[in-house]
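A.B. asks: kindly return the folded structure for what I paste below:
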Amino acid sequence: MSRILCSQVYKPHLLQKIVQRSTATPLNNEMNKYSLACLACLAVLLVVTPALIKAYSFDATTIDPNNPEYCFSESGVTDMFTLFDCLDAFTVQKNDWDVSLSFTDLSRYDAAQPTAQERADFTATVTAMLNIDGDCSCVTVPTSISSYYAIATFTDTSKNSDFCVFYEKVRKRPQAARSSGYPPNHVVGIVHNYADIIFIYLFADPRFAPQSSRQAFTSTRKEYEKGWGVFVVPKTARQVSRFIHLSAPHPKWDLGTPQQAAYLFANSGAKSLLVDGRHRWAISTQSACISAGNHSLTDPTHDNNEVFHSASQAIHNWQINAPNTCPVTGGCAFIQIHGKGNDCDGSGGTVNSRIFVSNGLAGSSTLYQTYSTSPANRLAYYLSLEFGAGSGGVNMPINDTVCDLAAFTNVFGRIVNGVSNEPANNECIMAATDASAFNMNRFVHAEQSPDMRALSPDSCPSTGCSGASRSINTNWPAWNTALKKAFDATCVGGVPADSDSLLCPP
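C.D. replies: All right, here's what the predicted structure looks like:
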């Protein structure tokens, strides 16, 4: 017998160890040869096994550069913009949950959807964070979602300010079969005894892998496992200058909008920021919520089962129940940052708008004319002072009634505009009207051409943010000025805002 099957160990690639037998003590029989072979194999395993265990076990004390939590320790991440530039790389990618071209297999999508308890705990955490004043750790992530999500304190060094970040802390593990006790590749060790040299080979052999692990879906992409979104609030109440809530529903589709929303949030003194963690086409299966148009199950603005939509409702419920912070003509709004093409990018459109602002009502709504003090109208006015109006500038549906980017099928916009979410799925079938939106019209939907949100070359995702050279869009400071002018500051203790920065004193 010239070969011995030594053991089955776990290693994803070929490993060869050579053990030189001493010629000073020649072997006298075949049994001694086999004994030495097994001893040599055992010696190798004693050396290799600890490394293998470490390689296939997640050590919570070690920050994996391929996990989202690495963004909080990366030296190049110094402010809210760079934090979300880093986190944006983990967005669940387009078509990643499509199993077949029939789009009827929802197994990947279903695996990422929350249970009823997880959804309730996620939204409860969002609500609790809106009450934070001084200590991010005062909110504990519920057990049902603590294996996926964490709350971290992040310091924006550009402002010397701290923020509380509720984020998905680990990415999708490439080896999906680990949960069944098997690593992704199964390695067989074989010992060859030839002349005075014993060769020990450890190599991958898929025949030794269970059938289920070979067929299990694995993703090698650097992306979230769930993609429920990231939520941020200032650490203290004094950091809040205005009760506006910014969000970016379409990462990796409306390019640059997560980073833009993060920049505006940090620089305007806003109350909260919500960024989705899924591409709107992570799965191609059509949503049953909004039947008109072309919308997938992972489009949170057109499907009410997305966690982003649930979190948005939690933010809205908290805000409208907060005393004296949300006058409809003053400093409160729910602002979604979107992206479009250079033209309307919808069905028609008569004006080439760089920014198209709407309140979630159809272009025929009379509130665009009679409700000139609404949040959307105010923001559009101050944006037009910065970027101009008409062709190549800032417009609303009152200027372009043909463009269909007014967000009247946006499910969260409908709720803000007075449509109830009861009975179940009501926001999917009931459109907002002038009557339902009157005195409740705090929704702002901003569509932007690429030049308003474009970033410098995409270096961050390819380098893990180390040495990333990206910078903000040069239009964003003017955008931020318009945002601060459109919504009055409401400072703790009634103190006035700084006349230059329009921010509350620290």
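A.B. asks: going forward, measure contacts and count neighbours with C-alpha atoms only.
C.D. replies: Will do.
A.B. asks: give the contact list for the residue nearest the centre of the chain.
C.D. replies: The centroid of the chain falls nearest to Gly277 when counting by Cα atoms, centre = their mean (2.5 Å). Listed by Cα atoms under 8 Å, 6 or more residues apart in numbering, the contact set of Gly277 reads Asp88, Phe90, Thr91, Val92, Tyr224, Lys226, Gly227, Trp228, Gly229, Val230, Pro251.
A.B. asks: would you reformat these as JSON lines and include neighbour count and secondary structure?
C.D. replies: Formatted as JSON lines, the contacts of Gly277 follow (neighbours: other Cα atoms under 10 Å; DSSP: H, G, I helix; E, B strand; the rest coil):
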{"residue": "Asp88", "neighbour count": "25", "secondary structure": "helix"}
{"residue": "Phe90", "neighbour count": "25", "secondary structure": "helix"}
{"residue": "Thr91", "neighbour count": "25", "secondary structure": "coil"}
{"residue": "Val92", "neighbour count": "29", "secondary structure": "strand"}
{"residue": "Tyr224", "neighbour count": "26", "secondary structure": "strand"}
{"residue": "Lys226", "neighbour count": "22", "secondary structure": "coil"}
{"residue": "Gly227", "neighbour count": "28", "secondary structure": "coil"}
{"residue": "Trp228", "neighbour count": "28", "secondary structure": "coil"}
{"residue": "Gly229", "neighbour count": "22", "secondary structure": "coil"}
{"residue": "Val230", "neighbour count": "22", "secondary structure": "strand"}
{"residue": "Pro251", "neighbour count": "24", "secondary structure": "coil"}
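A.B. asks: Proceed likewise with the subsequent sequence, for comparison:
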Amino acid sequence: MTVILLGLFALDILIVVTQCAPSDCYRHPDILSMHTCLANYFAKKDTLTANEWQQMLPTATERSQYNQLISGILSAKDASVCSQNLLSQYPEIADDIEVRYYQKSYCIIAESKLHPTKNIFRRSWGYVIIADDTWSKLNVYHSAPHFQSDLHTDIEAVMIFNMTRSRAVAINGASRFAVQDGVKSPCITEYYAADASHDNRTMFFVANSAMLAHQGASCPHEHCAFIQWHGMAAGSCPDANVFVSTGISNSHNTYSLPGLPANKIVAAFNQLGMGVAKTPKESICNLVAAENVFGRLINGVTTANVCKTAAASSGVTGKFVHIEQEPSVRAEFEKWTQIINSAFPL
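C.D. replies: This is a model prediction of the structure:
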């Protein structure tokens, strides 16, 4: 048994995690230490061969059943649905995942088995937390695709989901650099094989797609959005510490809408004096997420075409919020909570 001490940036945040079986992660008394325990088993940089990664990707049937599982839990009105018994309806994925009711507020869908020769989850699918209807206050969905490489954005997504009492959060289970030798993705070939932002074959994409399908067209800007948390190196956007986009280029007129979630988040951030946040309307930064596969899906491209087709201007909804952040602001959980609550007031 190993005790791991993790410090988060220069702040006084210390996470103490006892490394043991994945099932023991749910014994942790708070969502931060529970997440950190599960993340110990995520696939880190250069962990996998190309063949191993290919074997980990979900089959069509597994994708379908995972989608149905998430949709069913999101639609349930009774928390008792969140139990291991539910998996009898989904035999193709039942051997790889478990369903846990945690802290009387969350339903967690996560992997249950480890790889036979590596201390990582067998499929590197990541996990999903869905909040009870009675606990959740916001129809806001969070996700973090870049474990490890976008340092601590996975922790940030989980914490802000929890502190804002949002509807759900999806955390990817592999570094974008998890596959050795720089193997690229067949989806969008300039990106790495395990880059969940740019590949529609991952279970992370399935999870987000299920959330989008559940929410459907009823996602008004006043109180609904899909926020994806990213980290950029300092200076990546020379004129901004935070860059918020909707997955479309700088010139799109959607950025002129005052009620756009991206605009509301930027305005709330700038009021707190943490630094400078901008949208593509005010910045020439090129991190607009135009090739983000989930962003393309939200903006009207079909699942089958997100690898090869950019979103058309007419399909942009504003529901997708892509937040790039410099390291200095990623651990400001309380301030980000204020920002999200200000952007989506009850």
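A.B. asks: next, the TM-score between them, please.
C.D. replies: TM-score for the superposed pair, counting by TM-score structural alignment, normalised by the length of structure 2: 0.88. Supporting figures: 323 aligned residues with a Cα RMSD of 1.8 Å.
A.B. asks: let me have the contacts of Gly277 of structure 1 in JSON lines, extended by distance to Ala362 of structure 1.
C.D. replies: Below are the contacts of Gly277 of structure 1 laid out as JSON lines (distance: Cα to Cα, whole Å):
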{"residue": "Asp88", "distance to Ala362 of structure 1": "31"}
{"residue": "Phe90", "distance to Ala362 of structure 1": "34"}
{"residue": "Thr91", "distance to Ala362 of structure 1": "31"}
{"residue": "Val92", "distance to Ala362 of structure 1": "31"}
{"residue": "Tyr224", "distance to Ala362 of structure 1": "35"}
{"residue": "Lys226", "distance to Ala362 of structure 1": "33"}
{"residue": "Gly227", "distance to Ala362 of structure 1": "31"}
{"residue": "Trp228", "distance to Ala362 of structure 1": "29"}
{"residue": "Gly229", "distance to Ala362 of structure 1": "28"}
{"residue": "Val230", "distance to Ala362 of structure 1": "30"}
{"residue": "Pro251", "distance to Ala362 of structure 1": "25"}
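A.B. asks: report the longest helix in structure 2, please.
C.D. replies: helix 60-75 (DSSP state H).
A.B. asks: and that one, what's buried?
C.D. replies: Within helix 60-75 of structure 2, the residues that count as buried by 16 or more other Cα atoms under 10 Å are 62-74.
A.B. asks: now the residues you listed as CSV including distance to Val321 of structure 2?
C.D. replies: Shown next, in CSV, are the buried residues of helix 60-75 of structure 2 (distance: Cα to Cα, whole Å):
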residue, distance to Val321 of structure 2
Glu62, 28
Arg63, 24
Ser64, 26
Gln65, 27
Tyr66, 24
Asn67, 22
Gln68, 25
Leu69, 25
Ile70, 21
Ser71, 21
Gly72, 25
Ile73, 24
Leu74, 21
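A.B. asks: would you state the helices of the stretch 401-506 of structure 1 in chain order?
C.D. replies: Applying DSSP state H, counting those that start in this stretch to the stretch 401-506 of structure 1 gives helices spanning 411-416, 426-429, 434-437, 460-463, 476-486.
A.B. asks: just those helices: most buried one?
C.D. replies: helix 411-416 (a mean of 28; mean count of other Cα atoms under 10 Å).
A.B. asks: okay, and that one goes to which residues in structure 2?
C.D. replies: Helix 411-416 of structure 1 lines up with residues 293-298 of structure 2 when matched by TM-score structural alignment.
A.B. asks: picking that back up, other SSEs contacting the longest helix of structure 2?
C.D. replies: helix 203-215 (3 or more Cα pairs under 8 Å, 6 or more residues apart in numbering; DSSP states H and E).
A.B. asks: what element comes up after the helix it packs on heading to the C-terminus?
C.D. replies: strand 224-231 (DSSP states H and E).
A.B. asks: how about the strands in the stretch 1-150 of structure 2?
C.D. replies: With DSSP state E, counting those that start in this stretch as the criterion, the stretch 1-150 of structure 2 has strands at 2-7, 14-19, 97-102, 106-111, 127-131, 139-144.
A.B. asks: can I get those in a markdown table with distance to Gly300 of structure 2?
C.D. replies: Formatted as a markdown table, the strands of the stretch 1-150 of structure 2 follow (distance: least, Cα to Cα, whole Å):
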| stretch | distance to Gly300 of structure 2 |
| --- | --- |
| strand 2-7 | 40 |
| strand 14-19 | 40 |
| strand 97-102 | 31 |
| strand 106-111 | 27 |
| strand 127-131 | 24 |
| strand 139-144 | 18 |
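A.B. asks: Leu260 of structure 2: which of those is closest?
C.D. replies: With Cα to Cα, the closest approach to Leu260 of structure 2 among the strands of the stretch 1-150 of structure 2 belongs to strand 139-144: 13.8 Å.
A.B. asks: compared with structure 1, how much does the closest one deviate?
C.D. replies: Once superposed with structure 1, the aligned residues differ from strand 139-144 of structure 2 by a mean of 0.4 Å; criterion: mean Cα distance after the TM-score superposition for structure 1.
A.B. asks: what angle separates that strand from strand 224-231?
C.D. replies: 20 degrees (axes from the mean of the first three to the mean of the last three Cα atoms, to 10 degrees).
A.B. asks: now the element after strand 139-144 of structure 2, going C-ward?
C.D. replies: helix 153-164.
A.B. asks: what's the separation between the aligned partner of Leu151 of structure 2 in structure 1 and Pro450 of structure 1?
C.D. replies: Under the alignment defined by TM-score structural alignment, Leu151 of structure 2 is paired with Leu255 of structure 1. Remark: distance between Leu255 of structure 1 and Pro450 of structure 1 (Cα to Cα, to the nearest Å) = 8 Å.
A.B. asks: between those two, which contacts overlap?
C.D. replies: Gly339.
A.B. asks: which residues does the aligned partner of Arg201 of structure 2 in structure 1 contact?
C.D. replies: Matched by TM-score structural alignment, Arg201 of structure 2 corresponds to Asn305 in structure 1. Shown in contact with Asn305 of structure 1 (Cα under 8 Å, 6+ apart): Leu297.
A.B. asks: what separation is there between Asn305 of structure 1 and Glu223 of structure 1?
C.D. replies: Separation of Asn305 of structure 1 from Glu223 of structure 1 (Cα to Cα): 21 Å.
A.B. asks: again, but for Ala43 of structure 1
C.D. replies: 38 Å.
A.B. asks: which one's more surrounded, these two?
C.D. replies: Glu223 (26 against 12; other Cα atoms under 10 Å).
A.B. asks: that one corresponds to which position in structure 2?
C.D. replies: So, by TM-score structural alignment, Glu223 of structure 1 is matched to Ile120.
A.B. asks: residues in contact with that match?
C.D. replies: Here Ile120 of structure 2 is in contact with Asn40, Tyr41, Phe42, Ala43, Leu114 (Cα under 8 Å, 6+ apart).
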